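> Predicted model, plus sequence, below.
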Amino acid sequence: MAWVRRLIAAIANTVLVVVFVIGPPAAFVYYDAASILQQLALHDSGDVRPSARQAAPLMIVSIGVLWLLLIASMLVELSGRVRGVKAPRISYLPLHGLASMLVAGQAITLLSPAAASASTVAPPVQPSAVQAAIPVTAATTGHQQDTDAVPTRKPHAFYVVKKGDYLSKIARKNLGNSHRWTEICDLNRHRHFKVGGTLHDCDLIYPGWDLRLPADARSPYGAAPVKPPTTRTPPPVLTPPTPAPSTTPSSPAVASSPSITVNPGVDSPVIGPSARVSPSAPASPSPITSSGPSTSASPAASDSESPQVTIDEHGVQLSPSSWLPWGLALAISAAVVLVWLQRRRHFTGPDDDPPTLLPEPVVTVRRAVARNPRLVRADIDDAETPALGPDLTPLPSGGTGITGDGASAAARAALVTVLASGGPYRADARGEVVIDAATLATLLGSDVVTLGAWSRLHVVDSVDDALTMIESRLLHRSRILDEHALTDLDELRQRVPDEEALPPVMLITDTPPAGARMRAKVALALGGGLDVSALLLGEWAHGATVEVAPDGYTKLVAGQSTEPVPTRLPVLDPAAAIQILTTLREAQTGEQLAIVPSAVPVVVVPLHASRVTPASAEPQLPAGVPAVPVAAAGPVKAKLRVIGSPRIDGIVHDGRALRAKAKELAVFLAVHPDGVETRTIGDNIELDARISQAAQRVHTNASNLRHVLGRAAVLETPNAYVVKSGGRYKLDPATVDVDVWTLRDLMRKATIASGPARRELLTAACDLYTAPLAEGADYEWLAPHRETVRRWGTEAHLLLADCLLDSHPQEASDLLDKAIGLDRYNEALYVKAMHARHSLGDADGIRTLLRALTKALADLDAEPQDDTRSLASKLRTSLEQK
């Protein structure tokens, strides 16, 4: 019946063409538009209002102009179709898109499927673009191939790209492993194809390209590809083995995200506000495989190979046993922002407790979100703190049992998912978890005891206690609904927005024993409409039971579900789950664990480590680099400034400009004063390059940085500025003056100085710190280093304010106002400023400071500490009693 559908489509398209092409002139003739225009122009119609006399001609002329533009656009599109080439997109023809749709629809519906496919300009290498992949050799004679026999492997196989293809899909179909898409990319990189175009970006391929395949490529006829070792094909009941490519992520956890608009002839996709892909270039991005981020400061961390991290359109594969959808990845990425803001809030100085890097899985997820152009990345921005991701509860309401090898991994991911939902301004979406201690210990191990108190994680002693807590929540929510004569929580939130927040609650436990199953059944049945659900480890006879594979794919094995079960659930191994939970807890509570679990390695920020290292009398150069003589004519140091906008001051010689990546390298080397290995630099700066290319790019950027620093020196100094020894790049302290190093040395000396010398050192430090590190930059590795420098600036202002408070309270107050502008989340600055206002007798100023602090901490879903409120009240009272 395919011909019937094509006939109906052809008739429908013909009707549309007739309506748009013949309709306007026919209407003009039928209604005698020329006479109407003449009458209006001569004012012959006395019953026509003046406004109508003006509007009618304009409307008629506008319709005529638009019709002419449509005809011109259709002629351009039709010309391209006849010549077999893509018609150029004419920006000044606003109806070109409509014309293209009409012509393309008419052409496709009138042609057979094979001819329609051939109309996309298939290359002459293959007789039919319908054949997916046919091995082609020099001995090919053109005889008809025997499709009943299994073709042998050929040394030169080709694949003709069809609409909707991407490299990982091609690799899975012809090589048996989607992760081998990089081999296809390498074989075809920079190839010019007969139909036009060159492969520069492996995420961007066009229909008609004949891609070379590796020698072991298999034909799809008869020989089934080998399944990837770490990927399980989901059962056909729930999902097809390979999800169809789409311009929007199809993960159930992702609510919405911008998609990609691909412009033909452009190497990189353009982000657009709507979900559309150019018909002539339907390129879905292929998975990206990276070597894993590395923000480590220690050489040992960079010597070892990082685990492979796979990024595709559905989520992030952290390891064979850990996969996260993009919605959850977004929530974790946003939590990273809140962690650094919470650390700013609690810093009181001096900086004896060094900031530590975040766990590796968290940093990996953050980098993956940044590399995905479809997602809106949560930037670290003082002006606007992003909320956490959408409601991420992945399972249907009520109770769901999970079994299989991936059941525990899915339960760990569900625990993380619920606790990651919501945000500072989304109280109704901050999910809570009720879990018994035995189940939590089973999922996370002995380190679970170090998680500490968490208002959103309720750990009870037994399953009975968990059911009791669930029943109390159900009763409480039912009473609130009854008070307002409502039956639905969503309706309650709309009609009574000021009512108590009632976030989703999930029970995670083993399947209740026989004596408690009926009790659990009743509770979970009532919880379906009250945002109370349950994830039960084991079979659940009173609801759906889902089998979960180690990679997260699901299969409904028993019962029925009123809502669709996700085709794939997120999964996490114990170590990754603990590290992500630790980060989420700090983001929401602001408290760092006193006892860090063994699964969360602690790595000190290298820039902070350089402050506590004793400074040598003379700067030491790496071995093999000759010392640079200091000329008497003047200083030879180039001035690199990374506090504020990164720049090189005092350029006096002509030459090449500083590249963007070279500027990032300058900041990276400035915060690693002891030098960094080439591999570590590439892992952090050259994220989109292969390992072999990253080293060359680092060398090129280092050369450019060295050249521009040389332009800023008074005298030419060879073998200086950026030196390399033992595979490590380093800024030469003898020839480069870095402001952040100066700030470090000032704070190092101020901590041991006293009297006027201490005050002078602190004054110089406060004058130097006037902006955040690398202001305006959003480098993914920058956050911990920016926090370190911010702490130095905050500490300098606090210490100097102590020196000025008794003798110069006005200077201390002005100094603290400046510090609050630089770090508006630090509570210690407000407390010190309240003391300064008290010394000035300014009670209103104390009240203003408390209000400003309360407003700032609302971004973190926090409030001023009770001690701060009590102090403000005490200081105001003492002034009012005078």
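In hand now; what should we look at? These figures come from a predicted structure and were not determined experimentally.
> When you work out contacts or count neighbours from here on, use the C-alpha atoms and nothing else.
OK.
> Nearest residue to L822 in space, ignoring adjacent ones along the chain?
Leaving aside its chain neighbours, L822 sits nearest to A771 (6.7 Å; criterion: CA to CA, 6 or more residues apart in numbering).
> now the longest helix along the chain, how far from the centre of its chain.
Looking across the chain with DSSP state H, the single longest helix is helix 50-83. Remark: helix 50-83 is offset 44 Å from the chain centroid, using CA atoms, centre = their mean, to the nearest Å.
> re earlier: in contact with the residue nearest to L822: list those residues for me.
643-644, 822 (CA atoms under 8 Å, 6 or more residues apart in numbering).
> one more structure, for comparison:
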Amino acid sequence: MMTRLRGLLALLGLATILVGLPSLLIAVNHIGAPRFGWTWNGLLQALTSPDDGTLLFTVLKLAGWIAWAILTLAVALELISRARNLPVPQIRGLRLPQSMARGLVAAAAALFVAAGTMTAAAPSLAQPQPVPAAAPAHVSVPSDHAARHAPVKSQRADKPSQSKQQRTWTVKRGDTLSEIALETTGRAANYPKLFRASKSTTQPDGRHLSDADLIYPGWKITIPSTASKPVTSRHEPNQRSTKTSTPKLPGPKADTPTASTHRPGETATPSATAGTSGPSATTSSQGADDTTAATAADQSPAWLLSGLAGAGALLAGGLWITLRRRRAVQFRTRRPGRTIATPDPALAPVEKTLHQQGAPTGEIVVSIDAILRRLVATLKAAADPIPALVGVDVTEHHLTARFAHSVQLGEPWTCLDSEDAQVWRVDRDADLDLVGPLESDSPPPWPQLVCLGTDGSGWRLINLEAFGIISFTGNSTYAADLARYLGTELAVSPWARDVEIDCLEVCPELVALDPGRIRHHPASTDIIPNQVAAAIHINERLEGQQSLETARVTFAGDELWASRILICGNAQADDLDVLTELIADQPRRTATAVVIVDDPHGHGGITMRLTDDGRLLAPQLGLDLVVNGLTEDEARGCAALIAAGRAEEGEPMPEPAIAAEPSWASMANAAGALRSGLTLPRSSAQPDASSVLPEPDDTYLARTANTELDLEELAPLVPAHVRARVEAIDPTLDDDLEQWRRQSSARPRVQVLGPIKVRVGSGGDPARAAARMGYYTELVAFLCTRPEGATTAEVADAFGLSDARVRRDMSVVRSWLGIDPDSGHPFLPDAMKAPQAAQRGVGLYALQDVLFDADLFRRLRLRGEARGRHGLQDLCNALELVTGPPFDAMRSRVGVWLSETHLDQHLQCAIVDVAHIVSTIALGADEPDLARYAAELASRVAPNEATPQLDLAAVLAFAGQAGAAAIVARRVATWRDDSGEPPPDLSRRAEQILRTHKWLAEGGKAS
């Protein structure tokens, strides 16, 4: 009601300003008018004659007209900007009237959306229904069956407080408050609620939000609970834990679904829950993905590896983190002009699955490791013994730790069984500094933590080291799949980095994950006697120590307390009884665990039965789970993708196939540099050839961060006829660049060199995509990367849509982008009317005459390098297009199609290489400011690459700042990849540059 009342008053205020005030001024025009008339001479006489009272009226009326003009201008700017979905221009000196206009327009707009907002908010008042336990990651479950068998669980009465329901959004470049409201609440019209909730928040720079149209990158926007999208409820674990020598891991049991199994090597049909990132689908920390609504009724994509989806998504997160860390090392060591090694195209389904499933859960994996490390750091600082951890339950919002004995933990931990004090919970979004300091170099205290599956309590992890012996019985296929899953997880989890894994007659495909830690033994050799000897050694070393965990984290004995696991596929292996008896006799004192894959008779310890319908039953632990598992093919694919990330030499930038019709792309590689066949070596004597770095090599080697190979790769000679072809083949480049820079343009502009964004032209309809802006923006970005066009099937495969959904969404995009005023045709023609469709004889979605910053960048680089010594301006213009890392700020679960082309990687290489060329040219021309600008831009785009850091060191050394250059050079030499491992070896290029310039030595002298 108050919203409507304020809206009516605002409408009345606008009408008064726009209509009432000028009407009043016109009506009183002749009241108190100057007796000499409204001419300049009449006014002059009035000012010089004795005042008869009319002068005051004249001044007041003039002030009224001026005030009306200013307020009308402010209101017009506000209305036009909102209609075109553009930021309101801020006019110096008009802050107060613009603020007044903004408030009136916003309140009036709220009047028209109030009814819709109330209607949209109504469903959130209903109690969310519990979500059924996910199907096994490698089991096919019909979706209608899952719906029929959703278990009904009671909900806890103690709901989170209002303050805990609030979330925050970190502002990124290009964000607006209405866009943030759309992302987080589903309605752009909710932005006043975000504004009011954030006004009292002290921002990182000390300021406060006071203007809804003025927010800065890095600021925190509070999302109030009343505006947030509803979050699917989760089941809470039981609050009791029995204090026994083998503690149970109780939790609510989900109904057993009917499932059809598949054998290793067969293609599994993705489960109905494969699209979720965990045990149940929830809203992400940045609001639900736009793709969720778009794909809710569609099938899972054909490329999805079901073993890494749903219940297995936690492993996907660990694999995703490992892959990204290895690629960071690859980028660190690549040479300019090259790209990092790309995996075999056959591995694209694996990478897509990790991108879609692992990107959201990777953060959960990192937080598990961080919370447990912080807890141990607190206990160690207080000289308390490190307790034996039995297991961990993880949901999107909580981490619950279960210990073998009573423990006492402080804030922010909450005890869930006050009598035994063995079960403790912490909110994952709590201030982790309260948990304890993060000591990333300390040994992980519980390295054998693995996820068995899911139930109503979330992902259920147990500490294999605490139980010692685990035997799988029942369905042998599921037992082997679970063993592969556990071995893979131990190979990539951050807390398991020190675990040594031996596989006896099982899981040979896991060795490629990490040959230094995983060993396969085809038969019973001496591996078990070696395990026995190692276990006896650990047990003897523990004499006089409080516990294995305490000895591990305090480096007792000044040695690493290695953790070992034997995954055994032969229950009758020689000496296996000796090893299992030793582990059973010395519980939690051997740092050794044994997993027996098919053990019908049992070797003691914990027995887990794998049922034919894909569940894991462990009565001793109180577990009834949807089991995890990887087929042999899935495990082999994961291992091959991770192994490809170890290739650090890089490879030449790919050169796409040349189209039949000549274009700039036919002369450039994927990064925009000239194709190899169009250039000459720098040592060539061709007189009409030139280079973008025209001076002799020695000039650049002495002053800049280059090697001879760098110069040969980045600045070869370009013959005159090639230069002429490049300039002639792209005659519209300057005009396209000028249109990109305009405040407004008739053509849509698509930005991917930074946060992805689409700015529609004057003929577009912004309202068409407003409800799912992120989703439709990604569709347009996808089409921009396919200049040859994409079929309906290709779009459906990339986004996991049905064909019918693709056609519907493309129709929305067509209306959103609008009509080209020059040609009269849509910027996205009908599939059968696109020029590319006529050439290929098949319907294609292909954008026409859309400005794409990635293409502009590559076109400018191509022409700049072709122009030789006169190409610097083109290269600088290319860098001006860059606002951040390519395809930045893409939400989780989207952008998987980049795994096919790796365009984001090629563009990152292109940006760094162009910045390196500009920095080299600038230092050669004694322009250190330009050199520093280029180096710092590249550092922001690619913080892991060594080239920008070395360029920055060269700039500092050129400026005489030897100490600062040494600091930067030392960062290059000591860079680490956040894996907890020591710094990787320097690349040969970086080592050669540091040795040539002696920045480290010079810095030492200067200090």
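Nice, thanks for sending it over. Predicted, not measured: the structure shown is a model, and the values here were computed from it.
> Superposed, what's their TM-score?
Here the TM-score for the pair of chains, by TM-score structural alignment, normalised by the length of structure 1, is 0.53; 579 aligned residues with a CA RMSD of 5.7 Å.
> before we move on, the earlier item: map the residue nearest to L822 of structure 1 onto structure 2.
Counting by TM-score structural alignment, A771 of structure 1 lines up with G884 in structure 2.
> do the same with P570 of structure 1
So P570 of structure 1 corresponds to N628, using TM-score structural alignment.
> where's its match relative to A150 of structure 2, distance?
20 Å (CA to CA, to the nearest Å).
> Compare the two (neighbour count), which wins?
N628 (34 against 17; other CA atoms under 10 Å).
> What sits closest to that one if chain neighbours are left out?
Counting by CA to CA, 6+ apart, the residue nearest N628 of structure 2 is G453, at 5.0 Å.
> Going C-terminal from the host helix or strand of that neighbour, what's the next secondary structure element?
Per DSSP states H and E: G453 of structure 2 is located in strand 449-455. The element immediately downstream of strand 449-455 of structure 2 (helix or strand, assigned by DSSP H and E) is strand 458-463.
> Mind listing residues that contact that next one?
Defining contact as CA under 8 Å, 6+ apart, one finds that strand 458-463 of structure 2 is touched by 234-235, 278-280, 311, 314, 389-395, 446-454.
> wait, V912 of structure 2 sits on P948?
Yes. Look at V912 of structure 2 against P948 with CA atoms under 8 Å: they come within range, at 7.0 Å.
> what is in contact with these two at once?
Joint contacts of V912 of structure 2 and P948 (CA under 8 Å, 6+ apart) are A938.
> Give me the helices and strands touching whatever helix or strand E540 of structure 2 lives in, please.
Mapping E540 of structure 2 onto the secondary structure by DSSP H and E places it in helix 527-541. With contacts defined as 3 or more CA pairs under 8 Å, 6 or more residues apart in numbering; DSSP states H and E, the packing partners of helix 527-541 of structure 2 are helix 576-585.
> what packs against the helix it packs on?
If you count contacts as 3+ CA pairs under 8 Å, 6+ apart, helix 576-585 of structure 2 packs onto strand 469-474, helix 527-541, strand 592-596.
> If you compare the directions of that helix and helix 527-541, what angle comes out?
Interaxial angle of helix 576-585 of structure 2 relative to helix 527-541 (axes from the mean of the first three to the mean of the last three CA atoms, to 10 degrees): 20 degrees.
> would the residue nearest to L822 of structure 1 count as being in a helix?
No. With DSSP: H, G, I helix; E, B strand; the rest coil as the criterion, A771 of structure 1 is coil rather than part of a helix.
> Tell me how far it lies from L341 of structure 1.
Relative to L341 of structure 1, A771 of structure 1 is positioned 16 Å away (CA to CA).
> and if you look at L816 of structure 1?
For L816 of structure 1 relative to L341 of structure 1 (CA to CA), the value is 19 Å.
> likewise L444 of structure 1?
Relative to L341 of structure 1, and taking CA to CA, L444 of structure 1 is found at 27 Å.
> higher neighbour count, the two?
More crowded of L444 of structure 1 and L341, by other CA under 10 Å: L341, with 25 against 19.
> quick one: the strands in the stretch 701-850 of structure 1?
722-725, 728-731, 736-738 (DSSP state E, counting those that start in this stretch).
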